[in-house]
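In: Next come a sequence and a model predicted from it.
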Amino acid sequence: MLRALRPFVLGATLALTLAYALPAHSAKDLTVGVSDNILGLDPTDLNDSVSLSATRLFYQGLFGFDENYKVIPVLAESYDVTDGATVYTVHLRKNVLFHDGTPFNAAAVKINYDRLRDPTLRLKRQSLLEAVDRVEVVDDATVRIVTKYPSAVLPNYLAHTGASIISPKALEQYGKDIGRHAVGTGPFVFVDKQADRLKARRNTQYWKPGLPKLDNVTIRSTPENGSRIAMLRAGEAQFIFPLPPEAAELVAKDPKLTTVKTPSIVIHYAALNTLKKPFDDLRVRQALNYVIDKDAFIRIVYNGYATPMDAPVAPGIAYYSKQNVWPYDPAKAKQLLAEAGYPNGFESEIWTFSNTLNSRAVQFLQQQLAAVGVRLAVKPIEAGVATDKLWGAKTPEEAQVRMFYGSWAPSTGDADWALRPLLSVKSYPPAMFNISYFHNEAVERALTQGLSTADPAVRKQSYDEVQKTVWDNAPWIFLSVDTLLAGRSKNLVGLRQQADTSLSYETADLQ
């Protein structure tokens, strides 16, 4: 620090001295460590939460969610809806530019929504707009969305990251390669994507004054838990997710770091392919639920930072309907297996994404199932091949998956999106994610009824029926609801994690 200047120093010398003495602007560069690779940058064509979260750097939709998971306007300023919830007139924000300098307007919304709805493109988030019949441009700042049936929940679907608005110019320029680029209206501009990292820089023409506060953001894919923790403790990353549960206290004791705990809508389950033996037998599926000690699973795998699933959806989801937790009863499990013709158990395999926590979870399942003679081979799969292995089968008969340990975060906050993509017959791959190949006519009727009405009482009745039927038919081993754990440098403020695991970078700052 320059404490004093000698009075005889000439003006030019004084200026030079001050230039050396005062600190230059220090770039605010944030590094975030995540557990899985980022598979692409087209939010309309992504399945996994890590990739979708990363696209929030660049993209926005007409609506979004606040910290309490309530729908708020983003690129929309407001909307009007008819009493029957079939016509939405959305008033758009003005003077917003895409990163390529082209204007955001009603035509851009129509182009994006028509693209997402196009069945020939088979975009993975197409079902978000299943209720939409047509999109009309009223004027530059107004768009009209007409639905096929009453849809009070449409704003929730438009708030999903998968319904983000991409620059029409970029869609035309990059075509099918748009997933390797990112041109939106968001707070950051795409710089580069490599196998293990994504780089973004500040959008200097962002429509919100004074934001973003960071200069650069790098997301680094670091599957190994120890490596992510080491990055955080060494200052190479300022935020890591997930934080391994066993490291929560270690991070909390570090004077430069803090542990962040966020209630979530993320469920963990093991899907059972109900079209393949022995999982086509209800008694077998019930037995597997009885043989897993859910409290021990949470204690050993998540160090206590979770709760047992007591419904097919998390308590934070609209129209959640509590069931009874499947009790731990190995004797009952053995009885059911014997009745189903498997007194000595059977052999199978379980797939899961390759990371430390998933490996620990499936090893726990392997040990528990061995107690009733079920011999389970663990098959880790890399995220990059999951699309083909899990969701690439053109027919149910082609599907190779037998069991899959995974998670689901229904990022609309509504029961329909929590259930339909995973449990409807219309959601068999490659359309969506029903890798249990579960099919129940009562569930189909109730899902259709719940989606096609604006009456809250009818929706509640519909989703109550779905959840009870699914619970009783056990297409999954129902396991846990997460408490999200992350590690953060104390000088990082304003980075918000949502209940579906996604990160909001807009107000993040390094102090």
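Out: Thanks, I have it.

In: rest of the way, CA atoms for contacts and neighbours
Out: Fine.

In: Just give me the neighbour total for residue 274.
Out: Look at residue 274: counted by other CA atoms under 10 Å, it has 22 neighbours.

In: go on, residue 90?
Out: Around residue 90 there are 22 residues (other CA under 10 Å).

In: ok, now residue 476?
Out: Applying other CA under 10 Å, we find 26 residues neighbouring residue 476.

In: so who does it touch?
Out: Counting by CA atoms under 8 Å, 6 or more residues apart in numbering, residue 476 touches 269, 270, 271, 272, 285, 436.

In: Contacts only, for the fourth one.
Out: In other words, residue 272. Contacts of residue 272 were listed using CA under 8 Å, 6+ apart, and they are 279, 285, 402, 403, 404, 435, 436, 475, 476, 477.

In: ok, which pair from those residues is furthest apart?
Out: Looking at the contacts of residue 272 by CA to CA, the two members farthest from one another are 285 and 435, with 14.7 Å of separation.

In: Looking at these two, which is more packed in?
Out: Applying other CA under 10 Å to residue 285 and residue 435 shows that residue 435 carries more neighbours, namely 29 against 25.

In: so where's the longest strand in this structure?
Out: Longest strand in the chain by number of residues (criterion: DSSP state E): strand 257-272.

In: Check which element follows it along the chain.
Out: Using DSSP states H and E, the next helix or strand after strand 257-272 towards the C-terminus is helix 282-291.

In: Contacts for that next one, please.
Out: Residues outside helix 282-291 that contact it (CA under 8 Å, 6+ apart): 272, 278-279, 326-330, 332-334, 336-337, 339-340, 368-369, 372, 473-478.

In: and if you look at stretch 117-125?
Out: Surrounding stretch 117-125, the residues in contact under the criterion CA under 8 Å, 6+ apart are 44-47, 115-116, 126-127, 129-130, 162-163, 431-432.

In: Out of the residues you listed, which is nearest to residue 386?
Out: For residue 386, the nearest member of the contacts of stretch 117-125 is residue 47. The distance, counting by CA to CA, is 9.8 Å.

In: How about that closest one: what's its closest non-neighbour residue?
Out: Here the nearest residue to residue 47 in space, its sequence neighbours aside, is residue 124; by CA to CA, 6 or more residues apart in numbering that works out to 6.8 Å.

In: another one to put next to it:
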Amino acid sequence: MTLTRRNILTSFATAPLLLGLDGLIRSAMADNHTGTLRVAVAKASTNLDARDYVAQFQLQDLIYEPLIRYGERGAPVPCLAESWSLSDNDTRLTLNLRKNVSFTDGHPFDADSAIWNLKLWMGVADNSWINASKFFSGVQKIDEHTIEIKFTQPVPGLMYELSYVRPVRFLSPISVNEDGTLKAPVGTGPWIVQANSTSGSSFIRNDKYWGDKPSFSGIEITVMPDSRSRVDAMRSDELDIVGGGAAALTSQEADTLRRAGINVITAQGSMTMVLSFNTQRNPALAEKAVRQAIDVGYDRTAVSAVLFNGDAAPAGDLLGPTVPLSGTRHDAPVRDVEQAKQLLENAGWTGAPYRSKSGKNLSLELLVSDDFIAGSKVFGEILQQQLGEIGINVTVHSVDHASRHSEIPKREYDIAIFQTYGAPYDPFGSVTLLFLSTIEGGSDGKVALDPSLDPLIAAATEAVGVEAQLAALQVFYDKLREDVLYSPVLYPPTYWAASSRVEGFNVPPTDTEFPYRGMVLKS
């Protein structure tokens, strides 16, 4: 299996999901529909299986729940596990499961169903990027609502990993056919899938939910790939929520909605925008001096002003300050044209307007995709102009989402714009999936493909205790920084827009969630 942030989606249809969704959505958008939250997403999620790496996180989060939720700044919050304890030098995890909980098909959530789910992913080779799977030794039932998981060593980031959306969350054992295929997406969560297709999804409230029930009765999710259409629908009062990780807003779109009198919320995100250098494809990038020149050759503050209206802080590190175990903080590199020119001059790259060495021009192809990161093309044009001023000829290659997913894993680029995974997957999600050469990254690709990083990553994932983990991670972070194996760009914000019907909007702690908790819809 190849692991991706967002795989190209495949069609999915099951008997319980045969309602006429197009009609439902048109009705919801045309009528006031006061009991239904109307949300737009950029892409369809036709396969909602909790075991697969394909659906948008936000939709799966409505259905499936974890043992432990990721709270503010990574604080563990009880969910399907009421409490837990570690023993035997943190190699034995005892979980007290919440009582009187059922899946929405009526099947009980208990020790047996929990163990059935855990064995789907723990100890499975494809999931070795998750430390809890990599170091899994066994699981046993203590009683109907208590289980014990054993590990071969203490697990770095265990509490974060137990909050992941996939493949960690719990689906009903009877929602799966004998051949392993899914009958229907059934979890313990507060929402039940009523309909799902390429045009959108319909959810109704789980009135038997064990926790705080949502105050409104349904969620209608409409697939709107075009961001302008999403903004227009928001302005015409056809939507209640847009933004976040499922349908990102640019700062310009956020400003447009503000000027229209719509409530726009700006929140600090947990992802980092970075530049990847493909040292294997372009020999010039194999030179540290060239990478250094690029790193100080562009203005991060100007990029933030253009892309995010100044709301994004320039980045000096791989992971942002809100991410646990993100290491020593460094100031972002400041553009220094003379330093960049001198670095290139000293490395033998001379000439004007573009430099060359030994008959080779200093030319780079930059891969961008506005579908993947809104504003990428504009950022590419800034790089083209500013790096051109130091003698680097940059060609901007703009592609759609599908083409990026094809070209990135093949490393068919010289420079490309990436994003780290963010909460709850970091730090270990980005460290392993974006840098470990022995794990297939799928369509997400690798920020840096350097086998010398592998032992440093192994040391970090095998370190025992938070202090040792942080120390080992710092060695990895320092190696990236000292060798300029990537260029940190910005810590992007997250924009949300909410209609006048929405009260009690709370920004979720991760971009993998919709902000429905605590929300009230006015009539």
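Out: Sure, I can see it. These numbers were taken from a predicted model, which means no experiment stands behind them.

In: Could I get the TM-score for this pair?
Out: Once superposed, the chains reach a TM-score of 0.83 (TM-score structural alignment, normalised by the length of structure 1), with 471 aligned residues with a CA RMSD of 2.9 Å.

In: sorry, back to before: next, the buried residues of the longest strand of structure 1.
Out: Applying a neighbour-count criterion of 16 or more other CA atoms under 10 Å, one finds 257-260, 262-272 buried in strand 257-272 of structure 1.

In: With stretch 494-505 of structure 1 instead?
Out: Along stretch 494-505 of structure 1, these residues count as buried under the neighbour rule (16+ other CA under 10 Å): 495, 496, 497, 498, 499, 500, 501, 502, 503, 504, 505.

In: Give the aligned equivalent of the fourth one in structure 2.
Out: This means residue 498 of structure 1. For residue 498 of structure 1, the equivalent position in structure 2 is taken to be residue 508, counting by TM-score structural alignment.

In: Would you enumerate the residues in contact with that match?
Out: Applying CA under 8 Å, 6+ apart to residue 508 of structure 2 gives the contacts 514, 515.

In: Assign it to helix, strand or coil.
Out: Assigned by DSSP: H, G, I helix; E, B strand; the rest coil, the conformation of residue 508 of structure 2 is coil.

In: Which positions in structure 1 sit opposite the helix ranked longest in structure 2 in the alignment?
Out: Ranked by residue count and defined by DSSP state H, the top helix of structure 2 is helix 466-482. Under TM-score structural alignment, the alignment places helix 466-482 of structure 2 onto residues 456-472 of structure 1.

In: mean deviation of the matching stretch from structure 2?
Out: Its matched residues in structure 2 lie on average 1.6 Å from stretch 456-472 of structure 1 after superposition (mean CA distance after the TM-score superposition for structure 1).

In: Now do the buried residues in that stretch.
Out: Buried positions in stretch 456-472 of structure 1, judged by neighbour count with 16+ other CA under 10 Å: 458, 459, 460, 462, 463, 464, 465, 466, 467, 468, 470, 471.

In: Geometric centre of structure 2: which residue is closest?
Out: residue 421 (4.0 Å; CA atoms, centre = their mean).

In: Confirm for me that it is in contact with residue 271.
Out: Yes - checked against CA atoms under 8 Å, the pair residue 421 of structure 2 and residue 271 is within contact range at 6.0 Å.

In: how about the helices in the stretch 351-500 of structure 2?
Out: Per DSSP state H, counting those that start in this stretch, the stretch 351-500 of structure 2 has helices spanning 376-388, 401-407, 428-433, 454-462, 466-482. These are given in chain order.

In: Please name whichever of these is nearest to residue 189 of structure 2.
Out: Scanning those with CA to CA as the criterion, the closest one proves to be helix 428-433, at 24.4 Å.

In: Tell me which other helices or strands the closest one touches.
Out: In terms of contacts (3 or more CA pairs under 8 Å, 6 or more residues apart in numbering; DSSP states H and E), helix 428-433 of structure 2 is packed against helix 454-462.

In: After superposing, tell me the mean distance of the helix it packs on to structure 1.
Out: Following the fit onto structure 1, the mean deviation recorded for helix 454-462 of structure 2 is 3.0 Å by mean CA distance after the TM-score superposition for structure 1.

In: relative to helix 466-482, how tilted is that helix?
Out: Inter-element angle recorded for helix 454-462 of structure 2 and helix 466-482: 150 degrees (by axes from the mean of the first three to the mean of the last three CA atoms, to 10 degrees).

In: For helix 454-462 of structure 2, name the packing helices and strands.
Out: Using 3+ CA pairs under 8 Å, 6+ apart as the contact criterion, the secondary-structure elements in contact with helix 454-462 of structure 2 are helix 428-433, helix 466-482.

In: circling back: ok, and what's touching the longest helix of structure 2?
Out: Contact partners of helix 466-482 of structure 2, identified using CA under 8 Å, 6+ apart, comprise 156, 317-318, 325-328, 453, 456-457, 459-463, 486.

In: between these, which is closest to residue 234 of structure 2?
Out: Comparing the contacts of helix 466-482 of structure 2 against residue 234 of structure 2 with CA to CA places residue 318 closest, at 34.1 Å.

In: so what's the closest one closest to, chain neighbours aside?
Out: residue 488 (6.1 Å).

In: Identify the residues contacting the aligned residue in structure 2 for residue 295 of structure 1.
Out: Taking TM-score structural alignment as the alignment basis, one finds that residue 295 of structure 1 is matched in structure 2 by residue 301. Applying CA under 8 Å, 6+ apart, we find residue 301 of structure 2 in contact with 310, 313, 314.

In: Separate out the buried members of the residues you listed.
Out: When these are checked against 16+ other CA under 10 Å, the ones flagged as buried are 310, 313, 314.

In: Secondary structure for these - can I get that in TSV?
Out: What follows is these, written out as TSV (three-state DSSP):
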residue	secondary structure
310	coil
313	strand
314	strand
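
In: Sort out which one of those residues lies nearest residue 521 of structure 2 for me.
Out: Nearest to residue 521 of structure 2, judged by CA to CA, of those is residue 310 at 31.7 Å.

In: nearest spatial neighbour of the counterpart of the residue nearest to the centre of structure 2 in structure 1, skipping sequence neighbours?
Out: Alignment note (TM-score structural alignment): residue 421 of structure 2 maps to residue 409 of structure 1. The shortest distance from residue 409 of structure 1 to any residue other than its chain neighbours is 4.5 Å, reached at residue 266 (CA to CA, 6+ apart).

In: ok, back up a step: could the contacts of residue 301 of structure 2 go into CSV alongside distance to residue 225 of structure 2?
Out: What follows is the contacts of residue 301 of structure 2, written out as CSV (distance: CA to CA, whole Å):
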residue, distance to residue 225 of structure 2
310, 26
313, 27
314, 29
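
In: circling back: what angle do the longest helix of structure 2 and helix 288-295 make?
Out: Compare the direction of helix 466-482 of structure 2 with that of helix 288-295 by the same axes, to 10 degrees and you get 100 degrees.

In: what stretch of structure 1 does the helix or strand where residue 38 of structure 2 lies fall on?
Out: When secondary structure is defined using DSSP H and E, the element that contains residue 38 of structure 2 is strand 36-41. Under TM-score structural alignment, the counterpart of strand 36-41 of structure 2 in structure 1 spans residues 29-34.
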